[in-house]
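J.: turn this into a structure:
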Amino acid sequence: MTFPQPQIIMSQKLKFGTDADLQEILAAEQELGAINTDAGAEAYAGMEGLEAGKVVTGKISQVNDQEVLVDVNFKSEGVISRNEFKDDEVPEVGSEIEVYIEKLEDEDGRLVLSKQKADFVRVWERIHQAFENNEIVKGTLTKRIKGGVVVDLFGIDAFLPGSQIDLRQIPDINALIGQEFELKVIKVNKARRNIVVSRRVVLEEQRNSQRDKVLENLEKGQVRKGIVKNITDFGAFIDLGGVDGLLHITDMSYKRISHPSEVVKLGDEVEVMVLDFNDKKERISLGMKQLRPHPWKDIAARYPEGMVVKGKVVSITDYGAFVELEDGIEGLIHVSEMSWTQHVKHPSKILAVGQEVEAVVLKVEEEQERISLGLKQLEEDPWEQIDKELPPGARVVGEIRNLASFGAFVEIKDGVDGLIHVSDMSWTKKINHPSEMVKKGDKVECVVLAVDKEKRRISLSMKHLTEDPWDSVETTYPVNSEVTGKIVRLLDRGVVVELPNGLEGFIPVSKLTAEYIKVPADAFKVGDEVPAAVTEIDQTNRKIYLSVVDYFKNRESAELKAWMESHKPGENGTTIGESVKKSKKSEEESK
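T.: Alright, predicted model coming up:
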């Protein structure tokens, strides 16, 4: 058998091929150790009918580490390099072997033979036919080289580029060594003994065939198996057999997941349900969680109210913490349900993501898929026995925790606050703001007025520590009795004076002096002490009316005259009495 004139047979560029693919193939040929067979050189006639370029049968006569000697009935034995035998081929003396005659004589006068070229010639026609007819052939991957894999094809080496091994990138090519696959011959070069094969072509054809079949039978609600082809932040693309569908992250599991890689891995075979697709079936939506029972079904029976449950904190918001009780079931511990005793400003002050916690089921709403949980319910409610511990009239000592315009909040015990309303701070004083009486952090004694356990409110009082002076005001200050008070407020219609026991009395402007004054400020100032007589007690409105004029009715006229003299409108807002005192003082100083 002789080779024809040199020729190179190249495949057409594959429909999915790129220039980069072809460059990869060409580069890999060097790695395979392509040998120019000089097959086109004219074979010259040799002795005994042998000539270069022929394939003949010979018998192995000798074997050593470097060479194998073969008797082909020539004047001398032919020599074959031991490297031409594969690892699993053991040349035995006496066995017959087909060889290719490369040279009748080398520099040493020896007949040069080749086993590999004989193998190539023997299977060339079969390979060429497979290439021409686009046939599928089987080959075994034998070793990895740069750019791809060496394939044993009918006993000779062919090259399988890395880009032609599969439809997608193979994570570990070494795992494929030793396996047999269906392939197609996509490039042959007889002169250089190069054969390039592709598994990808076979898979593409199979996928296209499967795609048509899948699309034809695709229906909503179908359960199919597929391979995870690609993973993104929002989901995974599943190859259903030539057609891809999207498995969105929200349809992977009923439980909370941060990334699709928590559920699927590249190359995994998964079972999915067809949820939806468009008219042309170009966009297919898939689901995995739909294959399992809905976790919220019969949830109320599994988690009755009052049940103590265990779970893991999976998320924290400003208003509470979500606890995973099982896959797809989360309950909310609202910030208000975290502590009886602490004012929790943010859930992170109590809980942390990943923390295992126990909680009590407070409420289950199956349709809304909501479970309300409580943390503080694991402990005794300090308000439960509060009405027995703090009955009305009980005296308590607490710390001022906060001040408001209407009163002061007092912490009586852990988690229990009471309110001292501004009106309950003093029997006698008009308090505009609680800061006039107390400040934050003060320890105060007070009396329990009322307890509202349902609304969790306790009313406290400071003034009830003493008797109400108004209960005995008619005895203390009977009408016509005489008193001395200090002016604390100036009004347009009169003055308010503070009496010795803390009560306040009112003197109308007409009762301040016998002479006419427009407003009290014309003749009086805050701090002035004034004598007066009690003219009226208004027990209902808690008011005492006084009169300076009535006080002087039974006095000597000289006393009245002196009073009036000292309380006339003066310059710069001072009284006549003050002006007289200043005048006398300046006269004495001048002397």
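J.: going by C-alpha atoms from here, please, whenever you check contacts or count neighbours.
T.: Will do.
J.: what separation do you get for Glu326 and Gly320?
T.: 19 Å (CA to CA, to the nearest Å).
J.: ranges for the strands of the stretch 451-591 of the chain?
T.: 457-461, 482-490, 494-498, 504-508, 529-538, 543-547 (DSSP state E, counting those that start in this stretch).
J.: same question for the stretch 301-450 of the chain.
T.: 308-316, 320-326, 329-334, 356-365, 370-374, 395-404, 407-413, 416-421, 443-452.
J.: so between Glu326 and Gly320, which is more surrounded?
T.: Gly320 (19 against 14; other CA atoms under 10 Å).
J.: what sits closest to the more buried one if chain neighbours are left out?
T.: His334 (4.3 Å; CA to CA, 6 or more residues apart in numbering).
J.: then Asp414?
T.: Thr341 (5.3 Å).
J.: now for Val223: which residues touch it?
T.: 271-274 (CA atoms under 8 Å, 6 or more residues apart in numbering).
J.: might one say that the residue nearest to Gly320 is in contact with Ile316?
T.: No: using CA atoms under 8 Å, His334 is not in contact with Ile316, being 10.1 Å away.
J.: surely the residue nearest to Asp414 is in contact with Val416?
T.: Yes: applying CA under 8 Å as the test, Thr341 and Val416 come out as touching, 7.0 Å apart.
J.: one more to put side by side:
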Amino acid sequence: MVITEDEQVPNHATKSKQSSKLAFLDESDKVVTLDELKEESEYSPDEYENFIKLYDDSISEFKEGEVVTGKIVAIGEKEVSVDIGFKSEGIIPIDEFSDPEELKIGQDIEVFLDSVEDTDGQLVLSKKKAEFMRNWDRIVASYNNDEVIQGTCVRRIKGGIVVDLGGVDAFLPGSQIDVRPIRDFDAFIGQTLDFKIVKVNELRKNIVVSHRILVEKELQEQREKILANLQKGQILEGTVKNITDFGVFIDLGGVDGLLHINDLSWGRVNHPSEVVQLDQKIQVMVIDFNEAKDRISLGLKQLQPEPWKEVDKKYPIGTVVKGKVVSISDYGAFVELEKGVEGLIHISEMSWTQHIRHPSKILSVGETVEVKVIDLDVENKKISLSLRALQPDPWDQIEEKYPIGSTQKGIVRNLTNFGAFVELEEGIDGLVHISDLSWTKKIRHPGEVLKKGEEIEVVVLNLDKQNRRISLGYKQTVDNPWPQFSDTYAVGKRTKGKIVRMIDKGVIAELPDGVDGFVPITHLAKENL
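T.: Here you go, the predicted structure:
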């Protein structure tokens, strides 16, 4: 039977068209019109209406957005055909299946009815959406029941981490990861943790989770247990939570304690970061706490033996040891002999011979030096050290080298109001008092006679070995002229002189032979002077 265009034209035009077309048809073919076809229908109008109703009812049984069960009827390379009992089969891309090799014809699967009919009249199904909806329902049920759910941290995003809750992504804010500040979010990627769902948005299908809530609950239990059993001298394990200039805050498990910089080590610590690092787990001792137990003092060095207990045996007086210079001050240098044991090299013990203005001139921080223990005070934890004690003391032979009355050569190193310091050898200085500069002149300042750096001859006048002092004389290098002057300048003799200085009570006159004479103002011949 062939249906022609006659079904689409008016009746009055069909006769001419039918006659022309019948000429070209076989006798076995019969051409009918739409009207004739209707007349030959097998169903009555009531039956037809019944079928239409049944079809509409079958469609109404399927609602878009629902998860339904279907049967696999065909498996292709790129897609899977599924029969859900609808008028047509639905197609699902094969990449929506996690294990396509395991699929079998006739297998029942759950699918999501995305659309009853797309633009091509095709039933649209999704396996992934079905899994998502089932997981979503499971997660919402956990949220409603206030249950703990497991998830895996999969990737980092701005402000937090995306967590896979078994097919549904959730957002874990950075502030909800832990009670401690998290510096490296990437360290959590790949970890499976327990979470509490704190927010669900049904419309946007968004979920917010928290791990911190569970940690806080656990820490609260630990805190109560720790505080109940807290005792002085107790050893606890904690985590370095924060580092400051004055110490370290330790998380003991819901309870924070302060490890002061002085209790980090028996040795010198410039900054706590030299000893501990953030997030480091360490054992500490409870030193003290207040009545409310909200201020806990901790110690780290207390877990090590107190080094000063054996100091008198390790470093008796006279022992030569090596140490590291750890600090330099104006008065000396501190040397670390071992962790917690330091000694002082006073500036006066640095050299027998050199005039050291500051210890930094011969020592530097970090330098390893060899020193000699010259004094020990265990009770006050003080050790006196010496650098110069390792060398012979030049003063031991001072009397033999510079006997009293001997003439020596030296260099004028310093001039003062009361005299001049003359270096006889490196480290051995003597003083020429201003009164020992000249037999004949009244010297007001040593600079009138000597110059700094000048090499001169001196006579050793006195030695004080105990106080390390040498008295020298400059005028003593020549004979005392005064015995002769008693004749030259006898009372009543006339002589010429040159006024060199005027003072309140008269004038100073320079006489022949370099002798100064004094003329009282009452003996001056000139009037009105």
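J.: one step back: tell me the counterpart of the residue nearest to Asp414 of the first structure in the second structure.
T.: In the second structure, the residue paired with Thr341 of the first structure is Thr353, using TM-score structural alignment.
J.: now swap in Leu286 of the first structure and tell me
T.: In the second structure, Leu286 of the first structure lands on Leu298 (TM-score structural alignment).
J.: quick check: its match vs Glu237 of the second structure, distance?
T.: For Leu298 of the second structure, the distance to Glu237 of the second structure - CA to CA - is 11 Å.
J.: mind checking which of these two has more residues around it?
T.: Taking neighbours as other CA under 10 Å, Leu298 of the second structure and Glu237 compare with Leu298 leading, 29 against 13.
J.: so who does the match of Thr341 of the first structure touch?
T.: Thr353 of the second structure is in contact with 426-428, counting by CA under 8 Å, 6+ apart.
J.: state the distance from the aligned residue in the second structure for Leu373 of the first structure to Ile317 of the second structure.
T.: Aligned by TM-score structural alignment, Leu373 of the first structure pairs with Leu385 of the second structure. Counting by CA to CA, the gap between Leu385 of the second structure and Ile317 of the second structure amounts to 9 Å.
J.: which residues are common contacts for those two?
T.: 372-375.
J.: isn't Val208 of the second structure up against Phe171?
T.: Yes: at 4.9 Å, Val208 of the second structure counts as touching Phe171 under the criterion of CA under 8 Å.
J.: who has more neighbours, the two?
T.: When Val208 of the second structure and Phe171 are compared for neighbours, Phe171 comes out ahead with 22 against 19, by other CA under 10 Å.
J.: circling back to that earlier point, more crowded one of Leu385 and Ile317 of the second structure?
T.: Using other CA under 10 Å, the more surrounded residue of Leu385 of the second structure and Ile317 is Leu385, with 29 against 16.
J.: let me see the contact set for the more buried one.
T.: By CA under 8 Å, 6+ apart, the neighbours of Leu385 of the second structure are 343-346, 349, 371-375.
J.: most neighbours of all those, which one?
T.: Comparing the contacts of Leu385 of the second structure on neighbour count, Ile345 comes out first with 26 neighbours (neighbours: other CA under 10 Å).
J.: contacting residues for that one?
T.: Counting by CA under 8 Å, 6+ apart, Ile345 of the second structure makes contact with 332-335, 384-387.
J.: how about the nearest residue to Gly46 of the first structure, chain neighbours excluded?
T.: Nearest non-adjacent residue to Gly46 of the first structure (CA to CA, 6+ apart): Leu104, at 7.0 Å.
J.: give me the neighbour count for Glu29 of the first structure.
T.: 20.
J.: then Gln354 of the second structure?
T.: So Gln354 of the second structure, with other CA under 10 Å, has 11 neighbours.
J.: and it, how close does it get to Gly257 of the second structure?
T.: Relative to Gly257 of the second structure, and taking CA to CA, Gln354 of the second structure is found at 51 Å.
J.: likewise Gly151 of the second structure?
T.: With distances taken as CA to CA, Gly151 of the second structure is found 33 Å from Gly257 of the second structure.
J.: pull out the buried residues from stretch 247-257 of the first structure.
T.: Within stretch 247-257 of the first structure, the residues that qualify as buried by neighbour count (16 or more other CA atoms under 10 Å) are 247-256.
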